[in-house]
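[1] Provided below are the primary sequence and the corresponding predicted coordinates.
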Amino acid sequence: SRAKIGVISRDSSIDPVGACVGMKGSRVQAVVQELQGEKIDIIPWSEDTATFVVNALQPATVSRVVIDEEESRIEVVVPDDQLSLAIGRRGQNVRLTSQLTNSAIDIMTEAEASEKRQKEFAERSKMFEEELDVDETLSQLLVAEGFSELEEVAYIDMAELAGIEGFDEELAEELQSRAQEALERREEASREARRALGVEDALAELPHLTEAMLVTLGKAGIKTLDDLADLATDELIAKKRTEQRRRDGQRRERAEDKGGVLGDYGLSEEQGNEIIMAARAHWFEDEPANEEAADADSSQ
């Protein structure tokens, strides 16, 4: 019942939207009639993803766009009174925009976005407070400076960490040391959990796989090189795709694609291929021995 089309002109003298619409809408109306009245939104395409999303969600007004390129996910914040317009009837507006941008899109109001930021701030502060054994003020300062993971504190350039207002080189060194120790504790805990699940040590030698990933594999029943080698790359690393829906004023997520076993870890397709091929390497190592045995049998 509705289509969205992104258009661009390589000739600066041509207005791409106007060229598609035609004089008094004559061109687009001819197409609409052929499609039995289907509505067509013609949108100026932009290389800037945020600009393209804002254009595509029209006529809704957008307050802010946050892009997560690694997850191919876009968070769009709109004024409270623009929410239903941005989502569209039966979610049509946001769904078509998602297809145009090839990204999952989460739409939330400014109040929801503020609540989400406050929740994330509190969770990250608590994590740093516990893992680094620091007071609340220091943990909140780290979050305010943009730190969200222990890895960021552990491996950031020392000068950059020491350059934070109120920090010095001694404090920066101590924080990095504590962050690295906390990561080692996590790794050891995951290693014990992985072994308790019966995951072979051989999997720990494969590239890109952390102990936490191996625990996830073990919980999915993937415990040997052969188990892993039998997977396709998508089955291993495909990211989960979800569609946001609203019903009775409540946000609900409906999974469209379960994704791969390690879909939450942000592995690239290249990394996934390397893991699968490394897991299959022993198959090819066995082939010469099998061929020699077969030749020996035939000669007898």
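    Ah, there it is.

[2] For the rest of this, base every contact and every neighbour count on C-alpha atoms.
    OK.

[3] Can you list the residue ranges for helices in the stretch 101-250 of the chain?
    110-131, 136-144, 150-155, 158-162, 169-196, 201-204, 211-219, 225-229, 233-237 (DSSP state H, counting those that start in this stretch).

[4] need these in CSV with mean neighbour count, can you?
    Converted to CSV, those look like this (neighbours: other Cα atoms under 10 Å):
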stretch, mean neighbour count
helix 110-131, 16
helix 136-144, 16
helix 150-155, 17
helix 158-162, 15
helix 169-196, 16
helix 201-204, 16
helix 211-219, 20
helix 225-229, 18
helix 233-237, 19
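
[5] Second structure follows, compare the two:
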Amino acid sequence: MAITSANQLELLQTAEAVAREKMIDPGLVIEAMEESLARAAKSRYGADMDIRVDIDRKTGRAVFTRVRTVVEEDELENYQAEFTVEQARQYMEDPKIGDTFVEEVPPVEMGRIAAQSAKQVILQRVREAERDRQYEEFKDRAGTIINGLVKREEYGNVIVDVGAGEAILRRNEKIGRESYRPNDRIRCYVKDVRREPRGPQIFLSRTSPEFMAELFKMEVPEIYDGIIDIKAVARDPGSRAKIAVISYDNSIDPVGACVGMRGSRVQAVVNELQGEKIDIIPWNEDIPTFLVNALQPAEVSKVVFDEEAERVEVVVPEEQLSLAIGRRGQNVRLASQLTGLDIDIMTEAEESKRRQEEFEKRTKLFMDTLDLDEFFAQLLVSEGFSSLEEVAYVEQAELLVIDGVDEDTANELQARAQDVLEARNKAALENARALGVEDSLVEFDALTPQMVEVLANDGIKTLEDFATCADWELAGGYTTVDGQRVKDNGLLENFDVSLEEAQNMVMTARVLLGWVDPEELEAEDETEDESDEQQHEAGA
């Protein structure tokens, strides 16, 4: 097939038809044609030649040209597409390195193989353009709800026609045992859109918490308008869910607005989610209050919140225990997801027993170390003293408020506590030195002798060793493994060293060693403070 005047316009008509069918730019189809014709010409003139084809967008005339580039003599590799300055003088005036010489060559006759190759190039470029168009169309729709038609089901995964392409609803993203037949209408959440070699992949979900949030946004105008905000969602797909909402207008009840007249709004969401029960909870900045709301319908007697460990102990009456935990732990699990906290639930009897054990343990500590009788030791514990350090170094006025304690008794108590601590520190220091601890670590002000002993037992014997520690190695923390929070024990955890204190200790050691410039550290702190202030102002 030669590119003659008879079929020049046919090129443009073909490009227009393909572009219309695939909903892509006609220019992309013409570019694909130019590339395919150039490839066919190279097979005729030689693969090393730089043959280019330009199709006129108005007339359809295809012009074949050969391009040669001027290069340095020692860089000349391809004699068909490159030439030296000396050689270029035969064709050009005053040639320079990088100049190109373009000359028109006769069009080629395309044989059967060349035509087939050209067709493949065009189809490939059209497919690429179609994929780019699909990706551009859907990339901004991630995080929204989309309607589609079920095309087929493959190995439990549902292939959905979403208009300009196909999307996939994986087996684990379906609610319960949902099944679909071809041409069923389906509503899903666009979880992710990725550009992959085989084309854009659109991943859908019906189990995602965000799906429920978007459904409420569609059903509740106040959420769409920003008057009510969804702060958190936790789901056990197809079974039960909890959603925390807050109203920025005091005249609007967020829970009532989401429920709707006679439950019409929430019922519409429930129907879409295959009968999933939904608890709508008022959000509260006070975490213990929010947690009490999240554990509804169970009644809570007491909440003990450990902010550093992000862990909460909840005390409930005996008859409320099963309700608080829920069937197979569902209620407490959803409350934990909603608040982002680990929740331990215990009865009032269990909490009372634990407090009694702690009371007896501290009483025995004071009896054994301070040589006190049981009654006096219990008095100390009742007043909130839990360690020898507190007794030894507390303001004396705090001891004098205890019944029967005068100034002499208080002095004697503190002297005994200090003697015990000094003896322990001396023994710990001797043991640490026996283990090979260097003076650099012993003389580090942030560490007590007992801390140094614990570090030495773990092989940390110099200030350099200490400076390489991570803050969580010292203070402890939590790691999420397979969705479960696992406790990491810290070396200095028994000394009540917080994560922030551990971080400061390590950074101080690094400054002393010259590893960190204190001025840079101060600059970073100032930047963080400014950022916190800006966030606070934005929040206000």
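    Sure thing, it's come through. Since the structure is predicted, the reported quantities are computational estimates derived from the model, not experimental observations.

[6] sorry, back to before: including distance to Ala293 of structure 1, could the helices of the stretch 101-250 of structure 1 go into a markdown table?
    As requested, those are exported to a markdown table (distance: least, Cα to Cα, whole Å):
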| stretch | distance to Ala293 of structure 1 |
| --- | --- |
| helix 110-131 | 56 |
| helix 136-144 | 62 |
| helix 150-155 | 50 |
| helix 158-162 | 58 |
| helix 169-196 | 35 |
| helix 201-204 | 26 |
| helix 211-219 | 34 |
| helix 225-229 | 22 |
| helix 233-237 | 32 |
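
[7] out of the ones you listed, nearest to Trp283 of structure 1?
    With Cα to Cα as the criterion, Trp283 of structure 1 lies closest to helix 225-229 of the helices of the stretch 101-250 of structure 1, at 8.8 Å.

[8] where's that closest one relative to the chain centroid, distance-wise?
    A distance of 25 Å separates the centroid of the chain from that of helix 225-229 of structure 1, by Cα atoms, centre = their mean, to the nearest Å.

[9] Please apply the same query to stretch 262-280 of structure 2.
    Worked out by Cα atoms, centre = their mean, stretch 262-280 of structure 2 lies 29 Å from the chain centre.

[10] Ends of it, what's the gap?
    End-to-end distance for stretch 262-280 of structure 2: 15 Å, by Cα to Cα, to the nearest Å.

[11] Quick check: closest non-adjacent residue to the aligned partner of Ile222 of structure 1 in structure 2.
    Aligned counterpart of Ile222 of structure 1 in structure 2: Ile460 (TM-score structural alignment). Leaving aside its sequence neighbours, Ile460 of structure 2 sits nearest to Phe466 (Cα to Cα, 6 or more residues apart in numbering; 6.2 Å).

[12] what's near enough to touch that neighbour?
    Contact analysis of Phe466 of structure 2 by Cα atoms under 8 Å, 6 or more residues apart in numbering lists Leu441, Ile460, Val506, Ala509.

[13] Superposed on structure 1, what's the mean shift for stretch 354-362 of structure 2?
    Comparison of stretch 354-362 of structure 2 with structure 1 after fitting gives an average deviation of 1.0 Å (mean Cα distance after the TM-score superposition for structure 1).

[14] chain center to that stretch: distance?
    The answer for stretch 354-362 of structure 2 is 41 Å, by Cα atoms, centre = their mean.

[15] which bit of structure 1 covers it?
    With TM-score structural alignment as the criterion, stretch 354-362 of structure 2 aligns to 116-124.

[16] That's all I had, so thanks and see you.
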